[in-house]
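Asker: What shape does this take:
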Amino acid sequence: MAISNSTTTNDLQAYRASVLHFSNDPAFHQQAFAWHEDGLLIIRGGKVQAAGDYAQLHASLPEGCVVHDYRGKLIMPGFIDTHIHYPQTDMIASPAPGLLPWLDTYTFPTERKFADPAHAGEVAHFFIKELLRCGTTTAMVYCTVHPESVEAFFAESEARNLRMVAGKVMMDRNCPDFLRDTAESGARESEDLIKKWHKRGRQLYAITPRFAPTSSEAQMQLAGELARAYPDTYLQTHVAENTDEVAWVKSLFPQARSYMDVYDHYGMLRPRSMYAHCIWLDDADRVRMAETQSAVSFCPTSNLFLGSGLFDFERADALQVPLSMATDVGGGTSFSMLQTMNEAYKVARMGGTYLPALRVLPATLGGARSMQLEGTIGNFVAGAEADALLPTYCSAPV
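Answerer: So this is what the prediction gives:
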């Protein structure tokens, strides 16, 4: 069961269980996590007050404080999914011979329906319930080209007081007319949504050009200008997922050194930028990502399902590129980050890399760091927002 600020009050709450959270990346630090077999998590006013051994912390509780007893079970921070498409919920795991025909056959017709606010609201409601059911308390979410889809998503997230990042897709070419904006309207509508939703409560906005092939040079220019005008917003897009896609980008932007260089040219590599997939990069691309603190969103389930390729952990680690993990529903076949970790392990082995369990588990702090939100979400440091995964069964208070 996932809980977040939405379910807390100003009253003190205490949970006794095994407690696990991360303070560093296990790939680079031996002491990267805290494990308390008989632990205590203390929450006040939606924020973590303390997390540690029960024997050391229980005396700090005021007389009469109820301690919810989960002994024998595990509490950890909520999962963070850094790349997911809520409009693709109804077409999850639709088969296709590759990324580009998958978009044409399933994705674009499905997204057409999100001009209808009622439909968008119904899907957003189910989508967020499914995220929470799978333990995901924060996600970076693609809406559709329709501003109505963004309004519906943020309204549902705000009603639950969740911390979510989302944005209107910008797409002015190489797509059906019914999903096409213009460079000017895409930028104008995005800016209006930024002004309304960014940092409204726990909501955050992401400037969202779908991917380079579906944005003209004029739209890419305006998206980069928005990113500079609003530097504390997020930016999310796709890059180097599929070899056919990479070749297409080369034909559309022949002056660019690489696919990633297209985004760099328009000023889109920066902190709080999230690039999904990053399979077919070279080391020059990875160096630029590390220099600019642009993050990878690794999507193993969808990469396997669509046959896109295997992510290169060895080179990403060697160049210390910020790395997070994501389900990429609906190309990904499950909302579960645990299932995504399972697939990540297999992708690594097929690519000649071994990932210990502790390396794939931090779909918590890794996501928070990639999103520049460490200290806000992702672990149980004092003052962090109290987004946590609790067992579904609790015995009598102690």
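Asker: use CA for all of it now, contacts and neighbours both
Answerer: Noted.
Asker: Can you tell me the closest non-neighbouring residue to the residue positioned nearest the centre of the chain?
Answerer: Nearest to the mean C-alpha position of the chain, counting by C-alpha atoms, centre = their mean, stands T82 at 1.4 Å. Leaving aside its sequence neighbours, T82 sits nearest to M140 (C-alpha to C-alpha, 6 or more residues apart in numbering; 4.7 Å).
Asker: check contacts around that neighbour.
Answerer: Applying C-alpha atoms under 8 Å, 6 or more residues apart in numbering to M140 gives the contacts D81, T82, H83, I84, M164, V165, A166, A206.
Asker: repeat that for 7 Å
Answerer: By C-alpha atoms under 7 Å, 6 or more residues apart in numbering, the contact list for M140 reads D81, T82, H83, I84, M164, V165, A166.
Asker: Going by secondary structure, the residue nearest to the centre of the chain is in what exactly?
Answerer: strand 79-85 (DSSP states H and E).
Asker: helices and strands around that strand, which ones?
Answerer: Counting contacts by 3 or more C-alpha pairs under 7 Å, 6 or more residues apart in numbering; DSSP states H and E, strand 79-85 packs against strand 136-142, strand 323-325.
Asker: What are the contacting residues of the next helix-or-strand element following it?
Answerer: Tracing the chain past strand 79-85, the next element assigned as helix or strand by DSSP H and E is helix 99-102. Contacts of helix 99-102 with the rest of the structure, by C-alpha under 7 Å, 6+ apart, involve A96, N242, L306.
Asker: got the buried residues for the helix or strand following helix 99-102?
Answerer: Using DSSP H and E, the next helix or strand after helix 99-102 towards the C-terminus is helix 108-111. Along helix 108-111, these residues count as buried under the neighbour rule (16 or more other C-alpha atoms under 10 Å): F108, T110, E111.
Asker: mind checking how far helix 108-111 is from the chain centre?
Answerer: Offset of helix 108-111 from its chain centre (C-alpha atoms, centre = their mean, to the nearest Å): 22 Å.
Asker: And whatever helix or strand comes next after that helix, what's buried?
Answerer: As assigned by DSSP H and E, the chain's next helix or strand after helix 108-111 is helix 117-133. For helix 117-133, burial by neighbour count (16+ other C-alpha under 10 Å) applies to P117, H119, A120, G121, V123, A124, H125, F127, I128, L131, L132.
Asker: And for the strand holding T82, what's in contact with it?
Answerer: By C-alpha under 7 Å, 6+ apart, strand 79-85 touches 135-143, 276, 297, 324-330, 337, 363-364, 367.
Asker: Give the buried subset of those as a PyMOL selection command.
Answerer: A single PyMOL command selects the buried members of the contacts of strand 79-85 (16+ other C-alpha under 10 Å):
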select buried, resi 135+136+137+138+139+140+141+142+143+276+297+324+325+326+327+328+329+330+337+363+364+367
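Asker: for comparison, sequence B:
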Amino acid sequence: MSTAPIAQQAYRASVLHFHADPAFFEDAYRWYADGLLIVAGGVIVAAGDYASLAASLADDTAVIDYRGKIICPGFIDTHIHFPQTDMIASPAPGLLPWLDTYTFPTERQFDDPQHGAAVAEFFLDQLMRSGTTTAMVYCTVHKASVDAFFGASQARGLRMVAGKVLMDRHCPDFLADTAEGGVRDSEELIRRWHGRGRSHYAITPRFAPTSSPAQLALAGELARAYPDTYIQTHVAENCDECNWVSSLFPAARSYLDVYDQAGLVRERAMFGHCIWLDDDDFSRLAASGAAAAVCPTSNLFLGSGLFDFERADARGVLLSLASDVGAGTAFCMLQTMNEAYKVARMKGSYLSALRMFYLATLGAARAMRLEGRIGNFAAGVDADFIVLDPAATPLLARRTGGCEKIEELLFALAMLGDDRAIAATYAGGRLQWQRA
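Answerer: The predicted structure follows:
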């Protein structure tokens, strides 16, 4: 696919984007019922009312008519495993047996570059048809898996974050690296991919039990040497896992403290799950600028627990939503919103539809320190956007046809929508996928 600059284009539809968190600010979003999005050279030129902006278009500007649909920023998935695509929906009684039975044997195959390349292409196809234009992606321990992923994402012109998993203990021999070798490989991949095009590297310890203290310490040194890289890992997902971490790291105050002592809690660090953190942990996340990737679908699937939005919000933690495929059972962030809403209700709090769409767009961009590049339609931001169809299914059409408020319309999409509601996906101003 060509990534050369393209001429000005305009898209007419209802237009939605955010400039603040709707949980804390009433005037947090912009909604243009008859809107226009103007794009040139892969970035946003303007977004607003059609009547106000149409006269500013150059005479030769193509206007693509999506009236009856909604244009919003592309979804951002902050925690997902591309090698687990082929084992999605695998049964197991909990996280640890699920890893042993399905995850590790599946990841073994990624020592074959051709296998990795084929899965990467299919994985990215699924993201595009689901409206996800940016993701934070776990690869495997194999350098070839990272090369396969970034090679595929760069060819499409996508902004993606990914990294090689670090594991030097408590895993099968066929997936184990060494403390020094895993970090050395990671540095080599940073130099190869980080900042090249729209690619960003994430230092990626799988989770504390599969990294020795020496490997975590070396990962922290790498993070200090490359402060603009990302860090991604799992924390406090499952009670059995938390007990295991306590036995392995008896000197640590908490699971999060294991990473903090290694120098891995900082801005651009994304911690998946965060279910069993205490108040001090949430305060530490907020103070450090690190963020939580909330994974409701996988947490329900594995019976891990319910994320406490109210406690995290009270301490000012940066939050985002994530599918966590393959424990998560859907790529589509609309389905992730559906589960997030129910998790919040079970914990006694409430997520509005506006807040859920914020968490999957600008909220995620802020958590990743990418505001100004992705996440909304401010001038100069990358033109990553999707077209939502409120009439994608007969039930959606019937329900949304009677919606009078934007909250009702978005809530119906979140509760009843899936990848069928994604009419088109654009990244860098280029059409990546379109529903037939």
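Asker: Stretch 184-202 of the second structure: end-to-end distance?
Answerer: End-to-end distance for stretch 184-202 of the second structure: 14 Å, by C-alpha to C-alpha, to the nearest Å.
Asker: ok now it, how far from the chain's centre?
Answerer: 18 Å.
Asker: what span of the first structure lines up against that stretch?
Answerer: Mapped onto the first structure using TM-score structural alignment, stretch 184-202 of the second structure spans residues 188-206.
Asker: Quick check: most distant residue from the centroid of the second structure.
Answerer: Centroid-distance maximum for the second structure: D59 at 37.9 Å, with C-alpha atoms, centre = their mean.
Asker: residue in the first structure matching that residue?
Answerer: In the first structure, the residue equivalent to D59 of the second structure is E63, according to TM-score structural alignment.
Asker: what's stretch 16-29 of the first structure aligned against in the second structure?
Answerer: Using TM-score structural alignment, stretch 16-29 of the first structure lines up with residues 12-25 of the second structure.
Asker: Could you check that stretch and say which residues are buried?
Answerer: Applying 16+ other C-alpha under 10 Å to stretch 12-25 of the second structure flags R12, A13, S14, V15, L16, H17, F18, H19, A20, D21, P22 as buried.
Asker: With distance to G195 of the second structure and secondary structure as extra columns, can I get those in TSV?
Answerer: Converted to TSV, the buried residues of stretch 12-25 of the second structure look like this (distance: C-alpha to C-alpha, whole Å; DSSP: H, G, I helix; E, B strand; the rest coil):
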residue	distance to G195 of the second structure	secondary structure
R12	33	strand
A13	33	strand
S14	34	strand
V15	31	strand
L16	29	strand
H17	27	strand
F18	26	strand
H19	26	coil
A20	27	coil
D21	28	coil
P22	32	coil
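Asker: What is the burial count for the corresponding residue of the second structure for A155 of the first structure?
Answerer: Here A155 of the first structure is matched to G151 in the second structure, going by TM-score structural alignment. Residues lying near G151 of the second structure (other C-alpha atoms under 10 Å) number 16.
Asker: Give the other helices and strands that the helix or strand harbouring G151 of the second structure contacts.
Answerer: Using DSSP H and E, G151 of the second structure maps to helix 143-155. Judged by 3+ C-alpha pairs under 7 Å, 6+ apart, the packing partners of helix 143-155 of the second structure are helix 113-129.
Asker: hmm, try it at 10 Å
Answerer: For helix 143-155 of the second structure, the elements it packs on are helix 113-129, strand 132-138, strand 160-163, strand 165-166, helix 179-193, strand 199-205, judged by 3 or more C-alpha pairs under 10 Å, 6 or more residues apart in numbering; DSSP states H and E.
Asker: Dump these to JSON lines, plus distance to A51 of the second structure.
Answerer: Below are those laid out as JSON lines (distance: least, C-alpha to C-alpha, whole Å):
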{"stretch": "helix 113-129", "distance to A51 of the second structure": "31"}
{"stretch": "strand 132-138", "distance to A51 of the second structure": "29"}
{"stretch": "strand 160-163", "distance to A51 of the second structure": "35"}
{"stretch": "strand 165-166", "distance to A51 of the second structure": "50"}
{"stretch": "helix 179-193", "distance to A51 of the second structure": "43"}
{"stretch": "strand 199-205", "distance to A51 of the second structure": "37"}
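Asker: Any idea which of those gets closest to A397 of the second structure?
Answerer: Smallest distance to A397 of the second structure across these (C-alpha to C-alpha): 19.7 Å, for helix 113-129.
Asker: corresponding residues in the first structure for the closest one?
Answerer: Using TM-score structural alignment, helix 113-129 of the second structure lines up with residues 117-133 of the first structure.
Asker: how close does that stretch sit to the second structure?
Answerer: Here stretch 117-133 of the first structure, set against the second structure after superposition, deviates by a mean of 0.4 Å using mean C-alpha distance after the TM-score superposition for the first structure.
Asker: coming back round to it: how far does the match of stretch 16-29 of the first structure sit from the chain's center?
Answerer: Stretch 12-25 of the second structure has its average C-alpha position 19 Å from the chain's average C-alpha position, going by C-alpha atoms, centre = their mean.
Asker: end to end, how far does that stretch reach?
Answerer: In stretch 12-25 of the second structure, first residue to last residue: 27 Å (C-alpha to C-alpha).
Asker: One more: stretch 269-283 of the first structure?
Answerer: 15 Å.
Asker: these two touch, right, G46 of the first structure and D387?
Answerer: Yes - if you go by C-alpha atoms under 10 Å, G46 of the first structure and D387 touch, sitting 8.3 Å apart.
Asker: Now for these two: what residues contact both?
Answerer: Both G46 of the first structure and D387 are contacted by S4, N5, S6, T7, T8, under the criterion C-alpha atoms under 10 Å, 6 or more residues apart in numbering.
Asker: top of those by neighbour count?
Answerer: Neighbour-wise, these (other C-alpha under 10 Å) top out at S4, 23 neighbours.
Asker: Against G330 of the first structure, how distant is Y86 of the first structure?
Answerer: Noted for Y86 of the first structure: a distance of 8 Å to G330 of the first structure, by C-alpha to C-alpha.
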